[in-house]
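1. Quick one: sequence and predicted model below, then my questions.
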Amino acid sequence: MNIDIRLKLGLVNQYLDDQIQGIVKEAFDDAIRNEALDEIATKLEAIFSVEKTKMILTIQTAYSGVFYSVDDIVNYIDDYAENHLESIMNDYLRDNPLDDIIVNSDGIVVKIIDNDQPNRFFNEEGRELFFNDPSVDSLYTQGIWRRGDRLFYQIPTKQMDDQIILSGLIHQRLLTVIPISGPGYWLWSWQQAVRKGHGDFDFAENYLIDLSSEKMPSDSSLASRNRASWVDGTAFFKFGDTNNIYNLYDAGNYMWGRAMGMSGFSYSEIRFGSRANEFFLDAEADQRAIKKGFFNQ
């Protein structure tokens, strides 16, 4: 790449940064003004779609010679947005401090303390609550909260365990101790694990989503997860007496880890199996939720 093209590409990147920062600010300002922070992902997509046409024309005319075709420009903009949107949003949220939010045991906001600090969440005993995947969850948790809003759905440990048992444990794993036939049951247990992972043990799609009064269907947006029916931030969940809060699919991972442990699998086995299922490209937050679920932390 010659120096002229390299300099122009740097200017393109700077231009895209400025545009995405503007999109993020417009989306949050609109969501806060209309008290619709649960729709922030949709607003981001809508604004991005409109501004994208302008960005294509600007890059095509002001930075000619950098790209071979309009398709190349479109692909570059999409890739740039996907790779930089999260960090730009985090910068925006850091620079726009908010409040401390107090919630009761049911996950309902009961008190808000204005302190010009980034949003933090506490239970009524003063224990701080943490989100399993802040980079994703901050899309839905920052902004203005009001008393009576729901932060999460509380799931007692017994309720979770009862649902896992109702979904059917993998009994073949428990039979691997039988002499001679043990290896056969071991292989059978893994076959069942694969089948149930896309069926009865898909707790996000088959159980947790039904607990939520609001449902945000997934699409091809930047906030959507591959092979998912719903957006991660459709609902949040807290299990037992832990102080961790999980979005819909991280909560499903938590319960999957718990279910596999109750079925007799070791943590090293489920860690390897879950990573292999995602071709070893799964997110750190997914593995963190699985581990906490397995150890009921």
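-> Received the coordinates, thanks.

2. From now on I want contacts and neighbour counts done on CA atoms only, so please keep to that.
-> OK.

3. in the stretch 51-200 of the chain, which spans are helices?
-> Along the stretch 51-200 of the chain, counting by DSSP state H, counting those that start in this stretch, helices occupy 70-95, 134-141, 157-167, 171-174, 182-197.

4. Could you point out the longest helix of the protein?
-> helix 3-33 (DSSP state H).

5. how far does that helix sit from the chain's center?
-> 24 Å (Cα atoms, centre = their mean, to the nearest Å).

6. for it, packing partners?
-> The contact analysis (3 or more Cα pairs under 8 Å, 6 or more residues apart in numbering; DSSP states H and E) places helix 3-33 against helix 40-62, helix 70-95.

7. gap between the two ends of stretch 140-155?
-> By Cα to Cα, to the nearest Å, the extent of stretch 140-155 from end to end equals 20 Å.

8. residues of that stretch that come out buried?
-> Using 16 or more other Cα atoms under 10 Å as the test for burial, stretch 140-155 gives Tyr140, Thr141, Gln142, Gly143, Ile144, Trp145, Arg150, Leu151, Phe152, Tyr153, Gln154, Ile155.

9. Just the ones of the residues you listed in strands?
-> Tyr153, Gln154, Ile155 (DSSP state E).

10. List the contacts of the last one.
-> Going back to what we said before, that points to Ile155. By Cα atoms under 8 Å, 6 or more residues apart in numbering, the residues touching Ile155 are Phe237, Lys238, Phe239, Gly240.

11. a markdown table for those, including distance to Glu26 and neighbour count?
-> Listed next are those as a markdown table, based on distance: Cα to Cα, whole Å; neighbours: other Cα atoms under 10 Å:
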| residue | distance to Glu26 | neighbour count |
| --- | --- | --- |
| Phe237 | 29 | 23 |
| Lys238 | 31 | 24 |
| Phe239 | 35 | 24 |
| Gly240 | 38 | 15 |
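
12. and the comparison structure, right after this:
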Amino acid sequence: MSTSSETSGGNIFTGFDFNSLLDDITVDYRGKIIKIDANNKPNRFFDEKGSQLFLNDPTGVDADKLKPGSYVLGEQLYHRVNKGILLQFMKSAGFDALRYNMKAQIAEKQGNLSEARNHKITALGIVKQKSYKEADFAVSSLGPKFIYPEYERNRRRPWLETLNETTDYFRLGDSNVLYNLYDAGNYLWGSWMYLNGFNKKTIKFGSNFNEYMRGNMGDTVADQRSMFNGFDLKGFKK
């Protein structure tokens, strides 16, 4: 894989001349740093096959990770989420909404638009409920498995008080994008929505509406990008 990003259709790396960045950090398959060519210049990241890895939000919350001197040998640059782990997370959140979306499709084919609408509303209600629980993947899945695994044993969550968005990063499958904790959670949410039979229009509306309810001006570009990458299962589809 070359140094092109999976999101090459956009201009998310505007302002970064990657050809001039020479501070190369190489990791093994598990995401641990095995080599650092340090020269006090901004960081570039590579896997052991030589493929360059990019941060999902390099001009936003991930910007500090491009600073020189941020890493040491043996450090965990990212956690790898393989297909088996992805499926485990998806099953934990469940596919109840999919059943109602399928019922809605059948009702539409039969011309029963009222019944179809009711099934869609039920599916959205399930998503609304689960998105703050099982489908809040940063908290329900990524944190317990990779950051504070002891939570799985004692079911206490003191780590939530110290959870930091940019301390841990994640690589989804063979993607060449590294996601911070919350963006990785967004990716998984997008995957879950896809597997539950929703479309991108619903995802965009739902995520923006959630931010409006919190008093924000809608989701950021990086948030939306991670959700849509998850919807497309980038890194898992060949």
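-> Yep, it's here. Fair warning: this is a prediction, and the values are worked out from it, not measured in the lab.

13. Can you give me the TM-score here?
-> Put the two chains on top of each other and the TM-score (TM-score structural alignment, normalised by the length of structure 2) is 0.74; 195 aligned residues with a Cα RMSD of 2.6 Å.

14. coming back round to it: distance to Ser212 of structure 1 and mean neighbour count for the helices and strands packed on helix 3-33 of structure 1 - can I get that in CSV?
-> Shown next, in CSV, are the helices and strands packed on helix 3-33 of structure 1 (distance: least, Cα to Cα, whole Å; neighbours: other Cα atoms under 10 Å):
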stretch, distance to Ser212 of structure 1, mean neighbour count
helix 40-62, 18, 16
helix 70-95, 26, 15
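
15. In structure 2, what range does stretch 268-275 of structure 1 match?
-> Using TM-score structural alignment, the residues of structure 2 aligned to stretch 268-275 of structure 1 are 201-208.

16. What is the mean deviation of the matching stretch from its aligned residues in structure 1?
-> Comparing stretch 201-208 of structure 2 with its match in structure 1 after superposition yields a mean distance of 1.1 Å (mean Cα distance after the TM-score superposition for structure 1).

17. Tell me which residues are up against that stretch.
-> Contacts for stretch 201-208 of structure 2 (Cα under 8 Å, 6+ apart): Gly190, Met193, Met217, Gly218, Asp219, Gln224, Met227.

18. how about 6 Å then?
-> With Cα atoms under 6 Å, 6 or more residues apart in numbering as the test, stretch 201-208 of structure 2 has contacts from Gly218, Asp219.

19. So which bits of that stretch are buried?
-> Ile203, Lys204, Gly206, Ser207, Asn208.

20. Likewise for stretch 191-202 of structure 1?
-> Per 16+ other Cα under 10 Å, stretch 191-202 of structure 1 contains these buried residues: Gln192, Ala193, Lys196, Gly197, Asp200, Phe201, Asp202.

21. and what of stretch 30-39 of structure 2?
-> Of all the residues in stretch 30-39 of structure 2, those buried under the rule 16+ other Cα under 10 Å are Gly31, Lys32, Ile33, Ile34, Lys35, Ile36.

22. Excluding chain neighbours, give the residue nearest to the fifth one in space.
-> The shortest distance from Lys35 of structure 2 to any residue that is not its chain neighbour, by Cα to Cα, 6 or more residues apart in numbering, is 5.1 Å, and that residue is Thr26.

23. What is the equivalent residue in structure 1 for the one you found?
-> Under the alignment (TM-score structural alignment), Thr26 of structure 2 maps onto Ile102 of structure 1.

24. on that earlier part again, which one of the buried residues of stretch 30-39 of structure 2 sits closest to Ile106 of structure 2?
-> Nearest to Ile106 of structure 2 out of these is Gly31 (Cα to Cα; 44.6 Å).

25. Do I have it right that the closest one meets Leu77?
-> Yes. Counting by Cα atoms under 6 Å, Gly31 of structure 2 touches Leu77, with 5.5 Å between them.

26. how about Phe295 of structure 1, what's its match in structure 2?
-> Match for Phe295 of structure 1 (TM-score structural alignment): Asp232.

27. three-state assignment of the residue lying closest to that match once chain neighbours are set aside?
-> Nearest residue to Asp232 of structure 2, sequence neighbours excluded (Cα to Cα, 6+ apart): Ser191, at 7.2 Å. Under DSSP: H, G, I helix; E, B strand; the rest coil, the three-state class of Ser191 of structure 2 is helix.

28. Give me the aligned partner of Ser191 of structure 2 over in structure 1.
-> In structure 1, Ser191 of structure 2 lands on Arg258 (TM-score structural alignment).

29. ok so, going back, buried residues in the longest helix of structure 1?
-> Buried positions in helix 3-33 of structure 1, judged by neighbour count with 16+ other Cα under 10 Å: 8-9, 12, 16-17, 19-21, 23-25, 27-28, 30-32.

30. What of stretch 235-248 of structure 1?
-> Ala235, Phe236, Phe237, Lys238, Phe239, Asn244, Ile245, Tyr246, Asn247, Leu248.

31. Restricted to helices, list those residues.
-> Using DSSP H, these in helices are Leu248.

32. Next, format the buried residues of stretch 235-248 of structure 1 as JSON lines and append distance to Ser229 of structure 1.
-> Converted to JSON lines, the buried residues of stretch 235-248 of structure 1 look like this (distance: Cα to Cα, whole Å):
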{"residue": "Ala235", "distance to Ser229 of structure 1": "13"}
{"residue": "Phe236", "distance to Ser229 of structure 1": "16"}
{"residue": "Phe237", "distance to Ser229 of structure 1": "17"}
{"residue": "Lys238", "distance to Ser229 of structure 1": "21"}
{"residue": "Phe239", "distance to Ser229 of structure 1": "22"}
{"residue": "Asn244", "distance to Ser229 of structure 1": "24"}
{"residue": "Ile245", "distance to Ser229 of structure 1": "21"}
{"residue": "Tyr246", "distance to Ser229 of structure 1": "17"}
{"residue": "Asn247", "distance to Ser229 of structure 1": "14"}
{"residue": "Leu248", "distance to Ser229 of structure 1": "11"}
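
33. In strands, which of the buried residues of stretch 235-248 of structure 1 appear?
-> Phe236, Phe237, Lys238, Phe239, Asn244, Ile245, Tyr246, Asn247.

34. can you name the two of those residues that are farthest apart?
-> With Cα to Cα as the measure, no two of those lie farther apart than Phe239 and Asn247, at 11.7 Å.

35. Good, wrapping up.
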